[in-house]
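In: Could you look at this predicted model? Sequence included:
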Amino acid sequence: MLTKTINILLLFVLATLACAQNRDSVTGCIAGNVTMEFKPALLSGKEVRYYVWNKVRGVNKDPSFAKFEPRFSPQLEIYFNEEHQVQNRIFHIPEKPATLYLTDLRKSDQENYTLIISYFDYIGVPTEYIIDLQVQDVCFEKPKAVGKCAVSTCYTGENGVLKVLKTPSSTVQAVKGYKQVKVCDDKTSGSYSCCNTAGTCLVQVFQESM
């Protein structure tokens, strides 16, 4: 009985490890861009027939939204766009067949994405890889040094009257999705607040010499 229990626990641990190896998480800023790089362990010696991406959408709904068949077309096929809302926002490079680039992130993009791979001349369980995409409502990019300037971007999502950028001089600037911040002298150095419609703000300190 003890041996059987140990074997069951071992199988559970191995299954958990296998799941962890086939799953990743990615975080992006609302109105920004994100790269979803799926890294499935491909079957050795087998040619990929097609890649299919699924997104959780509820019961009795086809989760598939994109398909790539490398042998038949260099283009990514996107469908069910009315519900997935990814048309013109997803980019795909054939040289990196398992990677998707999603632009103009929306809160509705936050979900589990699954890549399913089918092979030629193979009957068995398809290869899968899952990415959990998290979309932050408001965020500041990490400042980058450009010459003597500190440059960043405030992301707040879609247009709205209450989405603002507050500067050290107490001025308030409207943010339409995103707004670049560029600090190049002491007069504009200090704390900037990036705020969304819910009043959530992130504070970033900018200095002339980053």
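Out: Sure thing, it's come through.
In: okay, CA-based contacts and neighbour counts for the rest of this
Out: Noted.
In: which strands and helices sit next to the helix or strand hosting Glu83?
Out: Using DSSP states H and E, Glu83 sits in helix 81-84. With contacts defined as 3 or more CA pairs under 8 Å, 6 or more residues apart in numbering; DSSP states H and E, helix 81-84 has no helix or strand neighbours.
In: this is the comparison structure:
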Amino acid sequence: MSGLSHEPPHHTSVEQLVSLAEQALADHDCESAINLYNKALHTDNKNSHAILGIAGAYEHKAQQTNEEAFFKLAFSNYDRAMYMKLYIPESIDGLIRVGTRLTMYDEVIAIIKRELKITPNHELLSGALKKIQTISLLSIPENRSNTASKPKLINRLLFDFVMPFAGIVMFLMGVMLPQYGPRLKITQFSFAFFVAGLVLFLAYIFSKIHKAPEIKKRKNW
């Protein structure tokens, strides 16, 4: 803190308010910076410097306090900057940075795609889309650790092959035992095999249906 007062004089212009806010932020006085940026936006709600400034001030405040609410306010204002067509590294990087902190990958992707519909083939936006998609992909737990790849492969083999195969075999045994079981004297187990096989197979099907959206999401990348 510099000890300087960041209170604006009367009849201060938007430019002066923004300048005072920038000085307050440089002095790590986030509260004063946010108040000054808000005053500037109250006068001119489309002022690009004030929009980006308050987004940065909220992000700085969030880093100081580690409060999610301030990160969300920062994200909202970076989104506002994008809506205002401020396609510059400061706004794009801020959106990705805060969105990643909040794990709001889908929201960031949607915002960038929204802007690309309006401004197709924009170099910075296209690069940002690839960047956030990569970050989102790497954030999936299955892709985070190579050390766990062998257990996961075994689990996948068990789930995708052993489980449905066992379910089908037990189901067929439950169906066929009443016909061939008397010779082996094991007909009493036919219903148990039938139910167990059916449960295993249905559990496999429902699990696949549950994972379908995530698989589709990965294919879209």
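Out: Cool, got the structure. If you're wondering where the values come from, they're calculated on a predicted model, not measured in any experiment.
In: quick one: TM-score?
Out: The TM-score (TM-score structural alignment, normalised by the length of structure 1) is 0.25; 95 aligned residues with a CA RMSD of 6.1 Å.
In: ok, and for the next helix or strand after the helix holding Glu83 of structure 1, which residues are buried?
Out: The helix or strand immediately downstream of helix 81-84 of structure 1 is strand 90-92, counting by DSSP H and E. Within strand 90-92 of structure 1, the residues that qualify as buried by neighbour count (16 or more other CA atoms under 10 Å) are 90, 92.
In: biggest helix in structure 1, by residue count?
Out: Counting by DSSP state H, the longest helix found in structure 1 is helix 2-21.
In: Follow the chain on from the lengthiest strand in structure 1 and name the next helix or strand.
Out: Longest among the strand segments of structure 1 by residue count, using DSSP state E, is strand 127-136. Counting by DSSP H and E, the element after strand 127-136 of structure 1 in chain order, helix or strand, is strand 139-140.
In: Which strands or helices does that following strand pack on?
Out: Looks like strand 139-140 of structure 1 contacts strand 149-155, strand 201-206 (3+ CA pairs under 8 Å, 6+ apart).
In: Pick the most buried one from the ones you listed.
Out: Most buried of these, by mean neighbour count (mean count of other CA atoms under 10 Å): strand 149-155, with a mean of 23.
In: Next, the angle from it to strand 127-136.
Out: 100 degrees (axes from the mean of the first three to the mean of the last three CA atoms, to 10 degrees).
In: Mind giving me the packing neighbours of the helix or strand just after strand 149-155 of structure 1?
Out: As assigned by DSSP H and E, the chain's next helix or strand after strand 149-155 of structure 1 is strand 164-166. Applying 3+ CA pairs under 8 Å, 6+ apart, we find strand 164-166 of structure 1 packed against strand 172-174, strand 190-195.
In: mind listing what's buried in the longest one?
Out: Within strand 190-195 of structure 1, the residues that qualify as buried are 191-195, counting by 16+ other CA under 10 Å.
In: what's it packed up against?
Out: By 3+ CA pairs under 8 Å, 6+ apart, strand 190-195 of structure 1 packs against strand 164-166, strand 201-206.
In: Make JSON lines from the helices and strands packed on strand 164-166 of structure 1 and add distance to Leu11 of structure 1 to it.
Out: Compiled in JSON lines, these are given as follows (distance: least, CA to CA, whole Å):
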{"stretch": "strand 172-174", "distance to Leu11 of structure 1": "55"}
{"stretch": "strand 190-195", "distance to Leu11 of structure 1": "48"}
